[in-house]
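> Just a sequence and a predicted model for now, questions to come.
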Amino acid sequence: MSTPSAVPPRRRTGRVWGTLAAIVVALAALLVVADVVVRGIAEDRFGEQVRASLPDGIDGEVDVEIGGFSVIAQYLSGTMDRVELTAPELSVNGTPVAVDVIGEGVPVDLASPVRSVVGTVTVDEESLNRLVSVPGVTGAFTLGDGLVGYAGTIEVLGFSLDYTATARPTAAGESVLLLPEGVELTSGAGMVDVSVVVGRLLGDDPLSICVAQYLPEGVEVHDLAISPGTATVELRAQGLMFDEASLARAGSCD
């Protein structure tokens, strides 16, 4: 009677490595599935936290997307690499605006400052005029191709003269500067030298609009894009906290 030959060592080694590889692949697949599940849970949790932190008068759905390779690893570290908040129909005191915010270095519990924040706010003419009021400007702002139109009043030689102006807006941190490019008197033109008035309006300091009062403290205007009927504002901040008290504390123009 013959005895079965033993399995060669090389074949046994191959089987061991094959088994280990299968285990590793299975574990990797489980980790991927677990990460997908945790990512969804974390995004829902962040969304709930942010919605609960919105100041009074601000309401709307906020969608959350967490970036980075492994949410589990980020969560264990206590900081998310990249979190994007999208609110295309946010209501600010009843006025609709579209908001998109990207935070980098976002603490899991939102109890610590976010390393850096870049946000964009998009408004139409109607929303802009409902949200922003400027002393000395009468009527409504109009939004054109890179320009803003507005009406105002100027005092010259004891006369109050009404005018309309087109201006190019420039971001200035806590403020937005309107640099006049064209001016037309709409009343009182026969009382004074029109060229003197126009020269004064075009040559004076730009009209400064304080926007810090509408934003959380520490948030500044970095860029502006104006197109017919729409304004898009890019905002930036470092060390901003996403808790309710911080978001409700508005800045000021010193």
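Right, received. Where do you want to start? Numbers count the residues shown, from 1 in each chain.

> hey, let's count contacts and neighbours off CA atoms from now on
OK.

> what sits against the residue of the chain most remote from its centre?
For the chain, the largest distance from the centre (Cα atoms, centre = their mean) belongs to Met1, which lies 83.3 Å off. Met1 makes no contacts at all, as judged by Cα atoms under 8 Å, 6 or more residues apart in numbering.

> Below is structure B, check it against A:
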Amino acid sequence: MTTGDTQPTTPLPPWTYSETPPKRRRRVWPWILALVIVLGLAVAAWFAGELIARDIVTKTIREQVITQLSLPADQDIDVVVEGTVLPQLIVGTLEDVTVSSDDVKLGALVGDVTVHAQDIAIRGEGTAGAASATVVLDPQQLRTLLSTIEDFPADSVDLAEPNVTMATELRLFGVELPVGVALTPTAVDGDIVLTPAALQVAGNEVTADALRDQFGGFADAVLRDWTICIAEYVPAGVELSDIKVTGDQVVADLAIDGAIVSDTSLQELGVCE
């Protein structure tokens, strides 16, 4: 019987230890961090450039408005450029611009003005697409404008939607009778025309025929249309298109020729014929 001590021993195969270090993973996060930083700087630069561009554009527009309309240097003018400015400058067109100011004085025409224009080319022979303006006058500003009309009783003017009202007098046999006239404003060939719509004599409503029968040719002084030319107060490229009384204000809409952006003749004041 063979015991464990006498059992043959089989030699172990030769064995050597070899340690292979694990592959090191490349650290990606520093590159991501660098990319984030670069993008952040690019965005910051974009916004900084956008703010600078917007500031330059709004200041330029304000200065041009003051120059073209001969407004005071300290006139408060609000300029709103819709959208992002930098791409619009690159393309060469401002898509949507609104310019507004209160108490704008254009000779005898004084009011709150808002101008809205779209697709304004800023290079070459520039033009604008749709462009319009609105002028809002309160009763006192309307009186100032109407005071330029000879024999018009501007001091008596007031507003009663949809009409402008005035008070005057007619003399009959040495007696002066108070006459009230309601006038409807309309835009005719760029002028404001006030047409009698209702009449009162001594507080009683009368017709135009009755007034003419009673006063004869003297009635023509109150039955006439009154025409107010505003062309001499606005650029030649701007024309009155509509006017109405809304509440306690007169609202005048004006059409603007898009070529006014580059055509200096349209930037000059118009002429009353």
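Received the coordinates, thanks. Quantities reported herein were computed from a predicted structural model and do not represent experimental measurements.

> Just tell me what Asp253 of structure 2 corresponds to in structure 1.
Taking TM-score structural alignment, the alignment pairs Asp253 of structure 2 with Glu234 from structure 1.

> ditto for Gln141 of structure 2
With TM-score structural alignment as the criterion, Gln141 of structure 2 lines up with Ser127 in structure 1.

> So its match is in contact with Asn93, correct?
No: the pair Ser127 of structure 1 / Asn93 is not scored as a contact, 10.5 Å apart, by Cα atoms under 8 Å.

> Of these two, give the one with the bigger neighbour count.
When neighbours are counted by other Cα atoms under 10 Å, Ser127 of structure 1 and Asn93 differ, and Ser127 comes out ahead with 17 against 12.

> now that one, what's its secondary structure?
Under DSSP: H, G, I helix; E, B strand; the rest coil, the three-state class of Ser127 of structure 1 is helix.

> Tell me how far it lies from Thr142 of structure 1.
The spacing between Ser127 of structure 1 and Thr142 of structure 1, counted by Cα to Cα, to the nearest Å, is 11 Å.

> One more: Met80 of structure 1?
Counting by Cα to Cα, the gap from Met80 of structure 1 to Thr142 of structure 1 is 40 Å.

> between those two, who's got more neighbours?
Per other Cα under 10 Å, whichever of Met80 of structure 1 and Thr142 has more neighbours is Met80, with 23 against 19.

> residues contacting the more buried one?
Here Met80 of structure 1 is in contact with Ile66, Gly67, Gly68, Val71, Gln74, Glu104, Gly105, Val106, Pro107, Val108 (Cα under 8 Å, 6+ apart).

> What's the separation between it and Val219 of structure 1?
From Met80 of structure 1 to Val219 of structure 1 the distance is 21 Å (Cα to Cα).

> same question, Gly144 of structure 1
Per Cα to Cα, Gly144 of structure 1 is found 26 Å from Val219 of structure 1.

> Which stretches in structure 1 count as strands?
For structure 1, strands defined by DSSP state E occupy the ranges 58-59, 63-66, 79-92, 95-107, 114-124, 137-143, 148-156, 159-172, 175-185, 207-210, 220-227, 230-240.

> need those in a markdown table with distance to Val32 of structure 1, can you?
Shown next, in a markdown table, are these (distance: least, Cα to Cα, whole Å):
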| stretch | distance to Val32 of structure 1 |
| --- | --- |
| strand 58-59 | 35 |
| strand 63-66 | 15 |
| strand 79-92 | 18 |
| strand 95-107 | 22 |
| strand 114-124 | 27 |
| strand 137-143 | 48 |
| strand 148-156 | 50 |
| strand 159-172 | 44 |
| strand 175-185 | 46 |
| strand 207-210 | 48 |
| strand 220-227 | 38 |
| strand 230-240 | 32 |
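
> Among the ones you listed, which comes closest to Ala29 of structure 1?
strand 63-66 (20.2 Å; Cα to Cα).

> For Leu90 of structure 1, the count of nearby residues, please.
18.

> residue contacts, the aligned partner of it in structure 2?
The equivalent of Leu90 of structure 1 in structure 2 is Val104 (alignment by TM-score structural alignment). Shown in contact with Val104 of structure 2 (Cα under 8 Å, 6+ apart): Leu71, Val110, Gly111, Asp112, Val113.
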